[in-house]
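Visitor: After the sequence you'll find the predicted model.
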Amino acid sequence: MDTKKSNLFKKYIIKKGKWGILILVVILAALIGVRSVIYFDNKTTKIGFEDIGEFATQDAYCTELSIIDDSRDFFGVSIPFTQSKYIYSYDVIIKAGFNFGEIEWNKNDNIIEVKLPEVKVLSSEIDLDSFKVYHEKESVFNKITMAENNESMRGLKEKAEEDAIANGLLKNARTNAETVLTGFFAKEYDLDKYEIVFKDK
């Protein structure tokens, strides 16, 4: 009788032990799973825009008029037949944006804070195919030099940049950058749960 009781007790202990081991394995597996998820979340530090480098987020097209007016003078008096004058125009393409590698961001609770560097003009290019001449008169006694022509072209580009900025180039570049970045974050985070806040660096 005692032997039967002893055997039953042993079976009970073994059965309980098996269940205990099984429960322990399940708990450990769950903990490992949770740890791996948390670890993965902490390692999500790159969204994809960091390696883009300089990226134009706004273009402006300006048609600029340039006048080269030159004549030789003698003691402040213009010498006849020495006036050379050109009036012409070019289209200038100005691009503004950011170096995306300089953008900083971090996530706190349900807020993603993004710090943007100063937006800047990335390039100004003259469209040579857009050249138009409105007036052309060159004196054989006073040819327009290459130096004068280059100076005129440089001034034309500078004026185009000023006009583009005055008409909202940099502001629009900033707005478009925020839209582009929001798209990148939307691929990684549910934006119904996170708010993106943009700030200046």
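Guide: Sure, I can see it.
Visitor: alpha carbons only for contacts and neighbour counts from here, please
Guide: OK.
Visitor: Surely residue 169 touches residue 61?
Guide: No: assessed by Cα atoms under 8 Å, residue 169 is found out of contact with residue 61, at 10.2 Å.
Visitor: out of the two, which sits in the busier spot?
Guide: Taking neighbours as other Cα atoms under 10 Å, residue 169 and residue 61 compare with residue 169 leading, 24 against 18.
Visitor: OK, contacts around residue 120?
Guide: By Cα atoms under 8 Å, 6 or more residues apart in numbering, residue 120 lies in contact with 96-98, 170.
Visitor: Among those residues, which are located in helices?
Guide: Among those, the members found in helices (DSSP state H) are residue 170.
Visitor: Including distance to residue 27, could the contacts of residue 120 go into TSV?
Guide: Below are these laid out as TSV (distance: Cα to Cα, whole Å):
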residue	distance to residue 27
96	55
97	51
98	49
170	56
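Visitor: which helix is the longest one in this structure?
Guide: Max-length helix for the chain by DSSP H is helix 2-42.
Visitor: could you point out which element follows it?
Guide: Downstream of helix 2-42, the first helix or strand assigned by DSSP states H and E is strand 54-70.
Visitor: Check which helices and strands that following strand sits against.
Guide: In terms of contacts (3 or more Cα pairs under 8 Å, 6 or more residues apart in numbering; DSSP states H and E), strand 54-70 is packed against strand 84-99, helix 146-166, helix 169-188.
Visitor: can you list contacts of the longest one?
Guide: The set of residues external to helix 146-166 that reach it, using Cα under 8 Å, 6+ apart, is 60-68, 92, 94, 121, 124-126.
Visitor: Can you list the buried residues in that helix?
Guide: 153, 156-157, 159-161, 163-165 (16 or more other Cα atoms under 10 Å).
Visitor: now it and strand 54-70, what's the angle there?
Guide: Interaxial angle, helix 146-166 versus strand 54-70 (axes from the mean of the first three to the mean of the last three Cα atoms, to 10 degrees): 130 degrees.
Visitor: ditto for the first one
Guide: Between the axes of strand 84-99 and strand 54-70, defined by the same axes, to 10 degrees, the angle is 170 degrees.
Visitor: Presented hereafter is structure B, for comparison with structure A:
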Amino acid sequence: MGKIIKGKINLFLIMLNVLLIGILIITFTSNTKPEYTASSVFERIVDIQEISLVQYNYTGVVGFDDRKTVGDINVPFTRKHFLVKYDGYIKGGIDFDEIDIEVFENRVAVRLPSPRIIENVIDEESLVVYDESNNIFNPIKIEDYNDALIMEKAKMEQEAREKGILDRAKSQAASLINTMVIDMGFEEIDISFK
């Protein structure tokens, strides 16, 4: 009978040790913060890759007027012109592949590339021609429309820059990165731009 009690006590002590070891493992693994390196933070952020953060919508009217000349003299009956209304958009954003990251215990420093125009599109389905000449001596060509719209895109891009599209993209990028890094448990975050 003494052997049975001694065996039960040994079994009880073994089970108590296993239970204590299990509690210690759970306690230490749940309270320890995951260790991040610059490359692990980079991998989490770079999944975004190139992201457009701000969109600027625009509508415009482009006029085109041209005629053939000889020297400084306009040749009669060679005038060609058109007037086209269009809609488009410009997207500003950041290429997240070019991020530099440094990790120091509870602090992370993230250096982002400067924002840039990612996309500038005139919606071809929105084009409406209000006026165009039909001149047999100097007909309108597709290149005339293309050249006029290319110049309009450049003009609209400049307007979007002046209205702060890149500043808004910079602000959105900093906010997005800040949120992601806080979720990783960092206490101090330094975000700057190249």
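Guide: Good, I have the coordinates. Everything numeric here is computed off the predicted structure, so don't read it as measured data.
Visitor: sorry, back to before: ok, of the contacts of residue 120 of structure 1, which one's closest to residue 81 of structure 1?
Guide: residue 96 (44.7 Å; Cα to Cα).
Visitor: out of everything not next to it in sequence, what's closest to that closest one?
Guide: Leaving out its chain neighbours, the residue that sits closest to residue 96 of structure 1 by Cα to Cα, 6 or more residues apart in numbering is residue 121, at 4.2 Å.
Visitor: what's the counterpart of the one you found in structure 2?
Guide: Counting by TM-score structural alignment, residue 121 of structure 1 corresponds to residue 117 in structure 2.
Visitor: do you know how far that match is from residue 89 of structure 2?
Guide: Going from residue 117 of structure 2 to residue 89 of structure 2 by Cα to Cα, to the nearest Å gives 11 Å.
Visitor: ok, back up a step: show the buried residues in the contacts of helix 146-166 of structure 1.
Guide: 60-66, 92, 94, 121, 124, 126.
Visitor: For those residues, give me CSV that also has distance to residue 182 of structure 1.
Guide: Shown next, in CSV, are those (distance: Cα to Cα, whole Å):
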residue, distance to residue 182 of structure 1
60, 23
61, 26
62, 29
63, 33
64, 35
65, 39
66, 41
92, 30
94, 24
121, 22
124, 27
126, 32
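Visitor: what's the most distant pair in the contacts of residue 120 of structure 1?
Guide: It's 98 and 170 that sit farthest apart of the contacts of residue 120 of structure 1, by Cα to Cα, at 10.1 Å.
Visitor: For those two, list the residues in contact with both.
Guide: Jointly contacting residue 98 of structure 1 and residue 170 under the rule Cα under 8 Å, 6+ apart are 119-120.
Visitor: For residue 195 of structure 1, give me its contacts.
Guide: Per Cα under 8 Å, 6+ apart, neighbours of residue 195 of structure 1: 110-112.
Visitor: go with 10 Å
Guide: Residues near residue 195 of structure 1 by Cα atoms under 10 Å, 6 or more residues apart in numbering: 107, 109-113.
Visitor: what about whatever residue of structure 2 lines up with residue 188 of structure 1, how many residues close to it?
Guide: Matched by TM-score structural alignment, residue 188 of structure 1 corresponds to residue 184 in structure 2. Using other Cα under 10 Å, residue 184 of structure 2 has 14 other residues around it.
Visitor: Residue 184 of structure 2 contacts residue 42, correct?
Guide: No: checked against Cα atoms under 10 Å, the pair residue 184 of structure 2 and residue 42 is beyond contact range at 11.9 Å.
Visitor: Mutual contacts of those two, please.
Guide: Shared contacts of residue 184 of structure 2 and residue 42 (Cα under 10 Å, 6+ apart): residue 36.
Visitor: Please report the distance of the closest residue to residue 59 of structure 2 other than its chain neighbours from residue 131 of structure 2.
Guide: Using Cα to Cα, 6+ apart and skipping the chain neighbours, the partner closest in space to residue 59 of structure 2 is residue 87 (4.3 Å). Taking Cα to Cα as the measure, residue 87 of structure 2 falls 17 Å from residue 131 of structure 2.
Visitor: More neighbours: those two, which one.
Guide: A direct count of neighbours by other Cα under 10 Å for residue 87 of structure 2 and residue 131 places residue 87 higher, at 17 against 11.
Visitor: Trace residue 131 of structure 2 over to structure 1, please.
Guide: Looks like residue 131 of structure 2 aligns to residue 135 there (TM-score structural alignment).
Visitor: separation between the match of residue 121 of structure 1 and residue 176 of structure 2?
Guide: With Cα to Cα as the criterion, residue 117 of structure 2 and residue 176 of structure 2 are 18 Å apart.
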